[in-house]
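# Below: sequence and its predicted model.
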Amino acid sequence: MPAGIAGIILAGGRSARMGGIDKAFVQLAGRPLIAHAVARLAPQVSMLAISANGPPESYATQGLLVVADTVRGSAGPLAGILAGMTWARDRAPGVTRIATVAVDTPFFPDDLVACLAVAVGSGDVAIAGSRGRAHPTFALLPLDLADDLAAFLAAGGSRRARDWLARHDPAIVDFDDGPDGLDPFFNINTPSDLAAIAGCAGPRLGES
């Protein structure tokens, strides 16, 4: 595992297309999506926190700190990224970078962080890609960009993660499909998405 990297699970979305149900607690292969994200990311980082805006007690079974957004309004994933950076910078001695993942993407690679870390220097930004697309919520970010991100959000312009990341010339690390042909960054936005991958979820998640 690369040293000095904290993991942040981004779970603060509004889940509008899931009928308002918090996607972190949508069940897949008998467990909530948040549990799958924790199980997959925890071995890759030195410590782990959840960025979410729901009641912290909802996540008590995961045994992890919940970091809430501090940016007013709907700032999307960038608000969660900033909250994670600020927490790691102020409360996590020895951590110099964060690795972020989205809670609704249960099959992300189990070598994600290592591959991102190998691709760049300690002060650079790396993001994951697959099938010719970049996935800006799957990123490795140095903590010294926290002030820049705070200023970007305070400016009141774009709040798209890819627009802020583009300012920092990120390396894009491409990941192949799995043996079953599934994009490792397939994300669950709707009930139909959930139904589409229900059959292959068990083997993909290492379960029978």
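Perfect, thanks for sending it. Numbers count the residues shown, from 1 in each chain.
# CA atoms for contacts and neighbours, from now on please.
OK.
# so is the most centrally placed residue in the chain in a helix, a strand, or just coil?
Central residue of the chain (CA atoms, centre = their mean): residue 101, 1.5 Å from the mean position. Of the three states, residue 101 takes strand under DSSP: H, G, I helix; E, B strand; the rest coil.
# Give the closest residue to it in space, chain neighbours not counted.
residue 138 (4.7 Å; CA to CA, 6 or more residues apart in numbering).
# what's the spacing between the strand ranked longest in the chain and its chain's center?
Looking across the chain with DSSP state E, the single longest strand is strand 133-142. For strand 133-142, the separation from the chain centroid amounts to 8 Å (computed by CA atoms, centre = their mean, to the nearest Å).
# following it, which helix or strand comes up?
The helix or strand immediately downstream of strand 133-142 is helix 146-154, counting by DSSP states H and E.
# Residue 137 against residue 165, yeah?
No: shown here, residue 137 and residue 165 do not form a contact pair, counting by CA atoms under 8 Å, at 10.0 Å.
# neighbour-wise, which of these two wins?
residue 137 (21 against 18; other CA atoms under 10 Å).
# which residues touch residue 66?
Shown in contact with residue 66 (CA atoms under 8 Å, 6 or more residues apart in numbering): 49-52, 56, 59.
# and the spatially closest residue to it that is not a sequence neighbour, what element?
Once flanking residues are discounted, residue 66 sits nearest to residue 50: 4.8 Å by CA to CA, 6+ apart. Secondary structure from DSSP H and E places residue 50 in strand 47-51.
# take a look at this one as well, against the first:
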Amino acid sequence: MISEPGPCNDCIGIILAGGLARRMGGGDKPLVEIEGRPILQHVIDRLKPQCRLLAINANGDPARFARFRLPVVADSIEDFAGPLAGVLAGMDFAADRGAAHVLSAPGDTPFLPADLVSRLDAARSRAGADIAVAASDGRTHHAVALWPVALREDLRRALVEKGERKVSAFIGGFANVVVEWPVEPYDPFFNVNRPEDLVRAAVIAKAESRG
């Protein structure tokens, strides 16, 4: 059972669902099912209690996400600029709604921690950092981060004028803090990249449903 620490009132979550999913044979990876539910629904269930509002970042026909009843925001940067373009879309969406922060998370990470926002926000405040980034097993997950909406014009310039595409490079230009999560009984940032990962995800989901 996922505990609910409560929403971050000034935080909007953006689920990055615009990847090309080449290693899964293409298509919308977040719509692949685990234990009878799309991966994206698992992500939504994890993040919804933690954020004031969620939105999906994806390009193309938004109707394919209609069942999730969430706003779908497309990249404003053309030619598939990667996760940073999705973060910018989330920042613009959040700014229009008066939110101060955006939580970004990939749409293929079905087991995100229930304390993701609260721990990132606390670490950011303690360190006086601009951006807080999640990590596990010694790996930093740059696409899982808490961003200030105030950086959106910096990000827009980096994407448009500098052609920046690496999330880690952009984050490195600002004060940031990395927050580590344990990986037992499983890595909460496990993501479904390959068909064989679906088998592992199903095992985790079954164990969670029993627990």
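Nice, thanks for sending it over. Fair warning: this is a prediction, and the values are worked out from it, not measured in the lab.
# follow-up on the earlier one: neighbours around the residue nearest to residue 101 of the first structure, how many?
That count, for residue 138 of the first structure with other CA under 10 Å as the rule, works out to 24.
# who touches it in this structure?
Taking CA under 8 Å, 6+ apart, one finds 99-102, 127-128 in contact with residue 138 of the first structure.
# which one in the second structure is aligned with it?
Superposed on the second structure with TM-score structural alignment, residue 138 of the first structure falls opposite residue 144.
# for the counterpart of residue 17 of the second structure in the first structure, what are its contacts?
Here residue 17 of the second structure is matched to residue 11 in the first structure, going by TM-score structural alignment. With contact set as CA under 8 Å, 6+ apart, residue 11 of the first structure has these partners: 23-24, 34, 50-53, 102-104.
# Just give the nearest non-adjacent residue to residue 11 of the first structure, would you?
residue 52 (4.9 Å).
# Does that neighbour touch residue 68 like I think?
Yes: if you go by CA under 8 Å, residue 52 of the first structure and residue 68 touch, sitting 5.4 Å apart.
# can you list residues touching both of the two?
Applying CA under 8 Å, 6+ apart, one finds that residue 52 of the first structure and residue 68 are jointly contacted by residue 80.
# Assess the claim that residue 142 of the first structure and residue 97 are in contact.
Yes: between residue 142 of the first structure and residue 97 there is a contact under CA under 8 Å: 4.2 Å.
# between the two, who's got more neighbours?
residue 97 (25 against 21).
# which one in the second structure is aligned with the more buried one?
In the second structure, the residue paired with residue 97 of the first structure according to TM-score structural alignment is residue 101.
# Translate residue 58 of the first structure into the numbering of the second structure.
Aligned partner of residue 58 of the first structure by TM-score structural alignment: residue 64.
# quick one: its match from residue 100 of the second structure, how far?
29 Å (CA to CA, to the nearest Å).
# Of those two, which one has the most company?
It is residue 100, of residue 64 of the second structure and residue 100, that has more neighbours when counted by other CA under 10 Å, with 16 against 11.
# check contacts around the more buried one.
The neighbourhood of residue 100 of the second structure, defined by CA under 8 Å, 6+ apart, consists of 10-11, 94, 148-150.
# now those residues: which count as buried?
11, 94, 148-149 (16 or more other CA atoms under 10 Å).
# Let me have those residues in a markdown table, extended by distance to residue 46 of the second structure.
Output for these, formatted as a markdown table (distance: CA to CA, whole Å):
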| residue | distance to residue 46 of the second structure |
| --- | --- |
| 11 | 15 |
| 94 | 19 |
| 148 | 21 |
| 149 | 22 |
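# Tell me the one among these nearest to residue 44 of the second structure.
Set against residue 44 of the second structure, the nearest of those by CA to CA is residue 11 (14.7 Å).
# List the residues that contact the closest one.
Taking CA under 8 Å, 6+ apart, we find residue 11 of the second structure in contact with 51-53, 94, 99-103.
# corresponding residue for residue 125 of the first structure in the second structure?
For residue 125 of the first structure, the aligned position in the second structure is residue 131, judged by TM-score structural alignment.
# buried ones in the helix ranked longest in the second structure?
Ranked by residue count and defined by DSSP state H, the top helix of the second structure is helix 195-210. Neighbour counts over helix 195-210 of the second structure (16+ other CA under 10 Å) mark 198, 201, 204-205 as buried.
# how many other residues sit next to residue 18 of the second structure?
Burial of residue 18 of the second structure is recorded as 25 neighbouring residues (other CA under 10 Å).
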